[in-house]
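Asks: below are the sequence and a predicted model for it; my questions follow.
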Amino acid sequence: MTKNISKEIPKEKRFLIMVILLTGVFFTLLNETLLNLAIPVLVNEMDAAPSTVQWVVTGYMLIMGVFIPVSSLMIQWFTTRQLFIGSLVLFSVGSLVSGLAAALPYLFIGRFFQAMGTALLLPLMMHTLLMLYPAKKRGTVMGFIGLVIMVAPAIGPPLSGVILDFLNWRWLFFMMLPLIFLVLISSIFVLDNVTTVTRPKIDIRSILFSIFGFGGIVFGLSFAGDESVSWLNPSVYISLCVGLVCLSGFVWRQLKSVTPMLEMRTFRHPMFSLAALLLFIGMMTQFSTIILLPFLFENALGVSTVAAGLILLPGAIINGAISPFIGRIFDKFGPKILVIPGMILLVIGLQLFIKVNTATSILMFILLYTLVMIAIAMIIMPAQTNGLNQLPAKYYSHGTAIFNTLQQIAGATGIAFYVTMMSVGQNLYPSTSGIIGGAGRYSRCRDTVCF
């Protein structure tokens, strides 16, 4: 069925399937950042330490990092409809459990199910759309994927700020249920099975290597991303060492296997390997700026949390809005015309951040951040699409799983590395009161972002 699937399904039906997939992913990714502003509220209501409550956000990334690599196996074991509907059901159960949570452990359980549903849904969406559309149309399709992936997490914090002003934090979860239910019902009538179920042999050792390998790395990096934790903390270096050892075992086992869980031979395609590198750099930059710029706005400029989120919103929306147009340019002219100028723009944008100071206007920050987001839009999706186009169809599920896993690792790496740099800067600019303290905090935040 894979060989002519883009011709077997009518154009109108393909479009409806794409809308269903993108809508489902939009709501699940929205939830990834929806709790960011609710942390102080949860600290008070759950009577827990901020560092503990923070794991309702960090743990989401950890679970996604663990389950995304397994998605390539799931795609081969279940039909498109079964996996999509199952993922939404998992996410809905997680939303309900989280909304009803009377204690923090129940909230963690709910977030676990939400993250598991999202981890399966992301690679499934990309794999299905690769099967539905021929190579000459994939730039536009990946542009729409870029729109969803950028805009959904970006509007999470401002939206949660508005909701928390009028409603209880539990509505951050309850409001998702009717929306997901509508997508679920629509998928039953619209979604077709476009993937081939081969049911390869399940390699338990590969799954265990994957869980402890990717999980250990993301956990260690996420822990290191906490300002109060040193890289010499046993929780950090033991997790990273276990992760690296297990990941090495995982890669070795995949290369030896006839039917690997995650096909490492995809990296034999040079354009795929280059795309993976560009994706890692782009996602490191994106995640680190999303985390560090609010530090700069709140701690150095005295801007409120909600206002800091709103400052970043235009850049994220413009990034998403231009993604479909960038996709069309890719379909006509290829990746070079986008990726190379995008890298140049990214360097220029980050260099311009060096020039800012405490007198810089909010408008200038919005413009600079927007420039960086435009550059990232020109790099990530074109490189990703070009890399996936080089793979044979049998590797699509593996390629999408690898890219989505790299996004989680890159995000955790970017946050951990740059927060560490900023913490080191605190030794140079102690947090004293007054103008000197503000300038010091501002300088270390700014220099870390520019690095």
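Replies: In hand now; what should we look at?
Asks: going forward, measure contacts between C-alpha atoms and count neighbours the same way
Replies: OK.
Asks: my guess is Y418 meets R446, correct?
Replies: No. Using Cα atoms under 8 Å, Y418 makes no contact with R446, being 11.1 Å away.
Asks: which parts of the stretch 101-250 of the chain are helices?
Replies: For the stretch 101-250 of the chain, helices defined by DSSP state H, counting those that start in this stretch occupy the ranges 104-132, 138-166, 171-174, 176-190, 204-224, 234-256.
Asks: so what touches the third one?
Replies: In this case it means helix 171-174. With contact meaning Cα atoms under 8 Å, 6 or more residues apart in numbering, helix 171-174 is reached by L34, L35, S95, L96, S98, G99, S160, I163.
Asks: quick one, what contacts the last one?
Replies: The contact partners of I163, taken as Cα under 8 Å, 6+ apart, are W169, W171, L172.
Asks: same list (those) but as TSV, adding distance to Q76 and neighbour count.
Replies: Converted to TSV, the contacts of I163 look like this (distance: Cα to Cα, whole Å; neighbours: other Cα atoms under 10 Å):
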residue	distance to Q76	neighbour count
W169	38	20
W171	36	18
L172	34	22
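Asks: this is the comparison structure:
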Amino acid sequence: MNMTTTSSTSSKVDLSTIRQKPIIIALMLGAMVALLNETLLGNALTVLMREFDVTASTIQWLSTAYMLVVGVLVPITALLQQWLTTRQMFLTAMFTFLVGTLIAGVAPTFSVLLIGRIVQAIATGLISPLLMNTILIICPPEKRGATMGLIALVMMSAPAIGPTLSGIIVDSIGWRWLFYLVIPIAIISILIGMQYLQNVSEITRPKVDYISILLSTLGFGGIVYSFSSSGDLGWSDPEVYVTLMIGVIALVIFVVRQLKIDHPILDLRAFKFPMFILSVGLIFIVMMSLFSTMTLLPMFLQMVLLVTAFKSGLIMLPGSIISGIMGPVAGILFDKLSPKIIIIPGIGLVAFAMWLFSGINAETTLTQIILMHSVLMVGLMFVMTAQTYGLNQLTPELYPHGTAIFNTLSQVAGAIGTAIFISKMTTGTTKYMESSENPMEPVEKLNGLTSGFQGAFTLGLVFIIVALVVSFFLKGQKKKVKATQLLEN
């Protein structure tokens, strides 16, 4: 039975009166603080374990729950953007984020802190797709690359500088300031949004299929949860493989249902465009590499090179700064050149960096790691233009669904990639130690860890090579006539 709500309301928007800059500034500030919080607790987890007297597996829920909520909520944003105005959705997201941040900042117990993080994640799940969809509407295709480059700066740089900032803040003024310091930015974003934000999307209020929402929640939530939990519990744990099976089954039913009902919450007609499919595949692989490297590299620095958490954050800061500079540059070049000229060299740089990382050991200098990480981040900035390329293939009515697909799969890619790479690192270390004649020797333990990290980065290189092969099938920008004809089929 299809449980639905209907409305015939539809509002056309006059984009000629839209003031682009204030809208973009408000949305980017909101997205920056929201995405920054996804990794901001990275170097504070040990401190929080002592503060609340909880175990490592318990404290990880501060990250796992955040990723889980975002992964569940993003698919529904395509529907929400057809029911709520841009202003309503943005202010709802930012006020929600502000409330979550306040709850987390004053949290007297771990449970209250976790609730605050979940409320923050709800806001993140709303704001990221809203930002991308708004840019697609208000910016003409020939100028989208530069604007999307700014978005890439936010989406890639904000999570990347999180560990560095958390190390500085926790060591100097305490973990609660991780939340207090972002409150002024959130308030400024809200004030700008209240003053300048206008609605840019057409409000159609389509039917709401609640069964699809339930299936989406079970599907994406089950998959993200299972992969996120596998690192601590292992794949043999029923909690992991049962939730994975539930997630996969629910997702299959969800896909079938979206193709059959008249008003899907996630319009899968976007996958009728071959270049959109290729772009999604590229971004999926790239996000796996990004999230995994953000996890593996600090671990290598702290476990093998024995640097502090604060210092490991500083080591990764130059790459983050460089990526922030190169994001807009890549976007501008994307507007002027063929997508292949931007994306393929970008993947080549990522592959080169991964090849270098696959050979790291205890003798690798910090300068070498900074350079390798910087090359990786520059390459990723160029590859991220594939997202703009993919969305450009779609017609306007599919923009919310295309952005929801990209954002959802980015969260899924992060969970899957982190689980796969950490598992590879662990099994590589175990295999080396089992074959060692003196497994109790400190040097051998170090060699075992090094072997595990090398194996994980080698696996990353394999994934990137696959992406490189896929990138050669990319074509020029889509022709609107052909795209329209394809949608009508």
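Replies: That came through fine. Everything numeric here is computed off the predicted structure, so don't read it as measured data.
Asks: and the equivalent of V72 of the second structure over in the first structure, how far from L247 of the first structure?
Replies: Aligned by TM-score structural alignment, V72 of the second structure pairs with V66 of the first structure. Distance of V66 of the first structure to L247 of the first structure, computed by Cα to Cα, to the nearest Å: 12 Å.
Asks: so where in the second structure does stretch 414-425 of the first structure end up aligned?
Replies: Going by TM-score structural alignment, stretch 414-425 of the first structure sits over residues 417-428 in the second structure.
Asks: in which helix or strand does M422 of the first structure reside?
Replies: According to DSSP states H and E, M422 of the first structure maps onto helix 396-428.
Asks: touching, the match of V72 of the second structure and F209? I think so.
Replies: No. Using Cα under 8 Å, V66 of the first structure is not in contact with F209, being 10.3 Å away.
Asks: those two: which is more packed in?
Replies: V66 (26 against 22; other Cα atoms under 10 Å).
Asks: who touches that one in this structure?
Replies: Contacts for V66 of the first structure (Cα under 8 Å, 6+ apart) come out as S210, I211, F212, F214, G215.
Asks: what's the average distance of the helix or strand it falls within to the second structure?
Replies: Following DSSP H and E, the helix or strand that holds V66 of the first structure is helix 55-77. Helix 55-77 of the first structure differs from its equivalent in the second structure by a mean of 0.6 Å after superposition (mean Cα distance after the TM-score superposition for the first structure).
Asks: let's have the helices of the stretch 101-250 of the first structure in CSV, adding distance to Y396 of the first structure.
Replies: Converted to CSV, these look like this (distance: least, Cα to Cα, whole Å):
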stretch, distance to Y396 of the first structure
helix 104-132, 6
helix 138-166, 13
helix 171-174, 33
helix 176-190, 22
helix 204-224, 19
helix 234-256, 16
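Asks: so which of those comes closest to I362 of the first structure?
Replies: helix 138-166 (16.8 Å; Cα to Cα).
Asks: where in the first structure does stretch 191-211 of the second structure fall?
Replies: Taking TM-score structural alignment, stretch 191-211 of the second structure hits residues 185-205 over in the first structure.
Asks: so which bits of that stretch are buried?
Replies: Using 16 or more other Cα atoms under 10 Å as the test for burial, stretch 185-205 of the first structure gives S187, L191, D192, V194, T195.
Asks: contact partners for the spatially closest residue to the second one that is not a sequence neighbour?
Replies: Leaving aside its sequence neighbours, L191 of the first structure sits nearest to I17 (Cα to Cα, 6 or more residues apart in numbering; 5.6 Å). Counting by Cα under 8 Å, 6+ apart, I17 of the first structure touches S187, V190, L191, D192.
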